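[1] when you get a sec, could you give me coordinates for this:
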Amino acid sequence: MIYILSAILFSAGQIIAGWVFFALSSVILIFNYIFIKSELLKLENMVKTAKEKDFTPKYVYPGLSEFNRLGIATSELIESLGKLREIRRLREQEFITILNAMDMPVFIVDQEGRLIVHNKASKSFMRIAQDEPSVKYYYEILRYEELIAFIKEAIVSESQREEKLEIEDSLFEAISFPFISRSEKFTLF
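    I've put the predicted structure just below:
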């Protein structure tokens, strides 16, 4: 009888100890989950702010080496992205400066017909102010039907074209050629 009673007490003690261990393990897992989730949210927020053109990393590195390495790598990536975007902006400004130095009108149109870039010399061919901010289609901006038809045919044919256009009793030589930049097709006029 003593053996049975002690075995039952010992089993009850094991069950209680098991439940205590389970409860403590669950609490530790919950705190670990909350910590990991908060660190991942910090990384996510840092990437989101970089996406919104703020390239200053704001990640506070935690004590865990895995998150520390990930945070450092993400910060370096964001800083590099910021530098690349600045280089791109400067190159675009240089390109626009070169285009504006040209005496002949230049238009760059994408495959959908959006006027991507144009220079100051092209102003006489346009219906609206050159510095209007919204992206427009060439057929909305250009004032001469002959030029609009030429551009339309050039986009469709995707080949180099040359044609003499008579616009307001003046003869213009229109030249177009397609080019690809970053997997996007453009046509230069």
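[2] contacts, neighbours, all on C-alpha from now
    Noted.
[3] would you pull up how far the host helix or strand of P178 lies from the middle of the chain?
    Using DSSP states H and E, P178 maps to strand 170-181. Centre-to-centre, strand 170-181 and its host chain are 30 Å apart (CA atoms, centre = their mean, to the nearest Å).
[4] second chain to compare with the first, below:
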Amino acid sequence: MSKATLPELPYAYNALEPYISEEIMTLHHKKHHQTYVNGYNTAVESLSKLGDDGSAARQHISLQSAIKFNGGGHINHSLFWKNLAPAGKTGLKPDGTLETTVLANTIDRDFDSFSKFKERFNQAALGIQGSGWAWLVLSTTNQRLDIITTANQDPVLPPFIPIFGVDMWEHAFYLQYKNVKPDYLSAIWNVINFVEAENRLNDGLSSKL
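    All right, here's what the predicted structure looks like:
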């Protein structure tokens, strides 16, 4: 199995300012995401060296937990970076509506309007106890959009396909927004990459994801 590696950002560390600071982006990517990559690779390597005898069962379980946590952190953050873009390149019009027709129409169908969707998404994100993620997902069972949350670094799993996610761990916002999560959420909508989100939606609808 090939080792996980830290992906490069598709923009500069300061490209999301003033909504997300260069300091946060640098630490979040170079330090936090790198830690998940390192932790995942270490756990996978250690697991591969264990025997199959019963005495190793507890170590297997412990390492599988580490793989889930660190591997999930790697998966989630790799998607998160793609789900962000500099303001003006996000597919969001100056009036706050979406340029992305398929995504906009699907949101209107499943949430009544973009503004109601944002309100529901913010409520879900603010309802997370401790650390976790808020997600816009596509359900493969009915081909409709939904909002879910995952705890810690748990990734989105079938029957859902992640369209975009927002990191609600404190390391994603605390240096800039302290503990005022509503301010962080208000800011991050300006840099959500709705073009990428629509691409993922189209791929999900055509079963490419």
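[5] so after superposing, what's the score?
    After superposition, the two chains reach a TM-score of 0.27 (TM-score structural alignment, normalised by the length of the first structure), with 76 aligned residues with a CA RMSD of 4.9 Å.
[6] buried ones in the strand holding P178 of the first structure?
    175-179 (16 or more other CA atoms under 10 Å).
[7] surely R85 of the first structure is within a helix?
    Yes: with DSSP: H, G, I helix; E, B strand; the rest coil as the criterion, R85 of the first structure is part of a helix.
[8] how far away is it from I16 of the first structure?
    R85 of the first structure sits 61 Å away from I16 of the first structure, going by CA to CA, to the nearest Å.
[9] in the first structure, which spans are strands?
    With DSSP state E, the ranges of strands along the first structure come out as 107-110, 115-118, 161-167, 170-181, 184-188.
[10] hmm, back to that, mind picking the two most distant members of the buried residues of strand 170-181 of the first structure?
    Farthest pair in these (CA to CA) is I175 and F179. Separation: 13.3 Å.
[11] longest helix in the second structure, please.
    Longest helix of the second structure, by residue count under DSSP state H: helix 57-82.
[12] helix or strand right after that one?
    Assigned by DSSP H and E, the successor of helix 57-82 of the second structure is helix 101-111.
[13] what helices or strands is the helix or strand just after that following helix leaning on?
    Using DSSP H and E, the helix or strand that directly follows helix 101-111 of the second structure along the chain is helix 114-126. Contact here means 3 or more CA pairs under 8 Å, 6 or more residues apart in numbering; DSSP states H and E; on that basis helix 114-126 of the second structure packs against helix 101-111, strand 132-139, strand 144-151, helix 181-188.
[14] tell me, how many neighbours does Q123 of the second structure end up with?
    Other residues near Q123 of the second structure come to 13 when the count uses other CA atoms under 10 Å.
[15] contacting residues around it?
    Residues near Q123 of the second structure by CA atoms under 8 Å, 6 or more residues apart in numbering: none.
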